[in-house]
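Asker: Below is the structure, and that's it, no one-letter string:
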C-alpha cells in the first residue's frame, strides 16, 4: 500500500515543473484522460454504486469488467475496497469509521489532524476491515476472489499499458516514458486524491440539504473530476440510489454511464431516484 500510494504522489509533485519544459504531448493527455475515465468509472460505477451498494444489477460480463476496471485505479483490491466502504457506512463519522475526519474532535487542531487521517492517513492504519463481516457476498464469488487476488497484476497493467500504447504510437522509448509518467503515475495520483477528497472534504465542507447519517456534504467543485461522487450528502441519505446528483446542475457522470448500461441491456433493476423514494428522506432546509 505504501508503494501504490506514495510513488504516484511523488509523480504528481513533479508533474508541474516537468510539464513546463518538456515531456507532455497531446497523446499523453489523451491517454491520461482515457485511463482516468476507465479506472475512475470502474471505482464509481463498479466498486461503489454496484458492488458496494447494489444500486443496479449487472450481467456477468459487466460485473467482471467493472471489477477489473476499478482495480486499475490502484486503490486496493476490490474486496478490500468494498469492505472498507461498507464499514464506513455502518459507522459513518463515529468510532469504527475507517476514515472519518471527526475522530479527533472538533477543535481546529483536531480537525486538521482528522482531515489528514481521512484523506490519506487511514491507508496506513493497521486496523484492517474484516472482509468476512462486511463483504461475505464478494468472498462467495470465485471470480471476484480471483480478480481481487490478482491486484498486483492489474497494477502493473494500469501503469504499463499506457506506456506500451505511447511507445507504439510514437515508435520511441521517449513516447513510452512520457505516457508512463502522465497516463500512468500522474493519472493514478490525481484519481487517488479526488477519491480521498470524498472521504475528507465531503465530510467537512459543503451543503447538507438532505438528512443523512454522519456529516456527509455536497461539494460541487469536485463533481466532474469525481464523476458525481461529490454529491455525497444524498448518497449517505440514500446509499443504494444509483444517482447521487439529482438537483438542477448537479452533474453526475457515473449515473449517466449507468443509464447507458441500462439502455444497452447490460444492467437492470436500477435504483433510480423517484418522487416517492425521495419523499421518504427528510429535508433539512
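Answerer: Cool, the structure landed. Fair warning: this is a prediction, and the values are worked out from it, not measured in the lab. Residues are numbered from 1 along each chain as shown.

Asker: Every contact and neighbour count from this point should use C-alpha atoms.
Answerer: Noted.

Asker: separation between residue 62 and residue 267?
Answerer: Residue 62 sits 8 Å away from residue 267, going by Cα to Cα, to the nearest Å.

Asker: The two: who's more crowded?
Answerer: residue 267 (20 against 15; other Cα atoms under 10 Å).

Asker: For the stretch 151-285 of the chain, just list every one of the helices.
Answerer: Applying DSSP state H, counting those that start in this stretch to the stretch 151-285 of the chain gives helices spanning 151-170, 173-179, 187-200, 232-237, 253-263, 275-279.

Asker: Can you say which of those is nearest to residue 212?
Answerer: helix 232-237 (4.2 Å; Cα to Cα).

Asker: which of the residues in that closest one are buried?
Answerer: 232, 233, 234, 235, 236, 237 (16 or more other Cα atoms under 10 Å).

Asker: could I get those residues as TSV with distance to residue 94?
Answerer: Listed next are these as TSV, based on distance: Cα to Cα, whole Å:
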residue	distance to residue 94
232	17
233	16
234	19
235	17
236	14
237	16
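
Asker: Would you point out the most distant pair within those residues?
Answerer: Checking the buried residues of helix 232-237 with Cα to Cα, the most distant pair is 232 and 237, at 8.7 Å.

Asker: my guess is residue 225 meets residue 194, correct?
Answerer: Yes. If you go by Cα atoms under 8 Å, residue 225 and residue 194 touch, sitting 6.8 Å apart.

Asker: in the helix or strand containing residue 11, what counts as buried?
Answerer: Assigned by DSSP states H and E, residue 11 belongs to helix 2-21. By neighbour count with 16+ other Cα under 10 Å, helix 2-21 contains the buried residues 4, 5, 8, 9, 11, 12, 15.

Asker: Of those residues, just say which sits nearest to residue 146.
Answerer: Once Cα to Cα is applied, the member of the buried residues of helix 2-21 that ends up nearest residue 146 is residue 4, at 19.9 Å.

Asker: And here is the other one:
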C-alpha cells in the first residue's frame, strides 16, 4: 500500500478516471442516519450506566466479562491499528489478508464505515484544532463555557452534523480498492455480526436464553458504549488536556489514564507531532498495545516497511522539558 499523505491538498483535482460508486454514507447525512446514530449512542450508553447496579446486584459471569473484553479489544485494535495507523496514516504496509482483516476488525467497533472514518480523520489532521477541524473542542473559544460546549461537540455532537467530509477528496485511495470499498459499504452487516456474535456464543456456551441475553448486554451493548466513549475521548479530552512534550501545531496532549483502554491512542501528542509513526507511546512506561501487535505482525511477515520511531526522530520533535499540561 502506498502511504496516504496526512495533509490533503485543499484544491479538488479531477480524477483521471471515474471513481467507483460512492461508499455507504455520502457527503450529506440523511435523517435516517442521524436517527440510527442517536439510537446507537443512547441505547448502549443506557446499558453502560445500568451495568454498575446490575453487576452489584446480580453479578456478572466470567463468560460475559470474557466476551466483553475480547470483543472490546478486537474492535479497539481494529480501529487503532487498522482504521487509524494503517488506512489513515500508512504507518506500515500490510499484505492483502491482513489488510482485509484489519478492515473487518475495525468495522466490528461499530464506529461507522471505514472510508468515512478515514476521510474524517484525514480532514481532522489537515485542520487540527483550527477552522475546518470536524471535531475540535476549541471550536467555540477558550472560555470555560465555550470549552465545555466544545468538549460536547468534539465528543458526540459533531457526528450529527449534516454536512460530512467529502470521501472522494480525502480517501480516494480507499474508494479505488474494491475489497476495502465493499467492506465499507457492508458496515450494516458487520454491525449485525458485532452485536449478534456475543449472544450467539453466550447462548451456545450456556445452552440458555438467559446466557444469550446477558452476553448481549455485556458483550454487545456495554462493550460498544465503552469503546465508543473511549474513542471519542481521544477527540475531546486528548485535545483539551494532557502533557505536551512534543512539538505539534495543535493542542493534542498525552492522557495516561486512557492509555490501556485506548490501546495506546491517548499518547496523542506524539501522534500529532509525527502522524505516520507506528508507535504513539514512545517514552518510558508508555503502554501502547497497538504498537506491540504491529511488531508481532511484522515478525510474522504480515506487515512490512513499518515506520518505527528512531531516537533521532523522537528527539527532533521534542519541545523541551518545560512543556507541561494544558
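Answerer: That came through fine. The model shown is predicted, which means the values in this text are computed figures rather than measured ones.

Asker: TM-score for these two?
Answerer: Superposed pair, TM-score by TM-score structural alignment, normalised by the length of structure 1: 0.98. Supporting alignment: 285 aligned residues with a Cα RMSD of 0.9 Å.

Asker: of the buried residues of helix 232-237 of structure 1, closest to residue 86 of structure 1?
Answerer: residue 236 (11.5 Å).

Asker: Look up how far residue 277 of structure 1 lies from the closest one.
Answerer: Taking Cα to Cα, one finds residue 236 of structure 1 at 14 Å from residue 277 of structure 1.

Asker: so what corresponds to residue 236 of structure 2 in structure 1?
Answerer: Under the alignment (TM-score structural alignment), residue 236 of structure 2 pairs with residue 200 in structure 1.

Asker: no, scratch that, I was asking about residue 103 of structure 2
Answerer: Residue 103 of structure 2 maps onto residue 67 in structure 1, by TM-score structural alignment.

Asker: any idea how far residue 44 of structure 1 is from that match?
Answerer: Distance from residue 67 of structure 1 to residue 44 of structure 1, by Cα to Cα: 11 Å.

Asker: got it, and residue 136 of structure 1?
Answerer: Taken as Cα to Cα, the span from residue 136 of structure 1 to residue 44 of structure 1 is 21 Å.

Asker: of these two, who's got more company?
Answerer: Taking other Cα under 10 Å, residue 136 of structure 1 and residue 44 do not tie; residue 44 has more neighbours (22 against 13).

Asker: What sits closest to the more buried one if chain neighbours are left out?
Answerer: Among residues not flanking residue 44 of structure 1 along the chain, residue 254 sits closest, at 6.5 Å (Cα to Cα, 6 or more residues apart in numbering).

Asker: Would you format the helices of the stretch 151-285 of structure 1 as CSV with distance to residue 221 of structure 1 included?
Answerer: Formatted as CSV, the helices of the stretch 151-285 of structure 1 follow (distance: least, Cα to Cα, whole Å):
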stretch, distance to residue 221 of structure 1
helix 151-170, 27
helix 173-179, 27
helix 187-200, 11
helix 232-237, 12
helix 253-263, 14
helix 275-279, 24
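
Asker: so which of those is the most packed in?
Answerer: Neighbour counts (mean count of other Cα atoms under 10 Å) averaged over each of the helices of the stretch 151-285 of structure 1 peak at helix 232-237, with a mean of 24.

Asker: what's that one aligned against in structure 2?
Answerer: So helix 232-237 of structure 1 sits over residues 268-273 in structure 2, by TM-score structural alignment.

Asker: Compare the matching stretch with structure 1 and give me the mean distance after superposition.
Answerer: Mean deviation of stretch 268-273 of structure 2 relative to structure 1 after superposition (mean Cα distance after the TM-score superposition for structure 1): 0.2 Å.

Asker: Stretch 39-49 of structure 2 too?
Answerer: Mean deviation for stretch 39-49 of structure 2: 1.7 Å (mean Cα distance after the TM-score superposition for structure 1).

Asker: What are the contacting residues of that stretch?
Answerer: If you take Cα atoms under 8 Å, 6 or more residues apart in numbering as the criterion, stretch 39-49 of structure 2 is touched by 217, 221, 222, 224, 225, 226.

Asker: Quick one: map the second one onto structure 1.
Answerer: In this case it means residue 221 of structure 2. Using TM-score structural alignment, residue 221 of structure 2 pairs with residue 185 in structure 1.

Asker: Can you tell me the closest non-neighbouring residue to its match?
Answerer: residue 8 (4.8 Å).

Asker: any idea how far residue 25 of structure 1 is from that neighbour?
Answerer: 19 Å.

Asker: Could you do residue 212 of structure 1 as well?
Answerer: Computed as Cα to Cα, the residue 212 of structure 1 to residue 25 of structure 1 distance reads 44 Å.

Asker: what comes up buried for stretch 135-153 of structure 2?
Answerer: So stretch 135-153 of structure 2, judged by 16+ other Cα under 10 Å, has buried residues 135, 136, 137, 138, 139, 147, 148, 149, 150, 151, 153.
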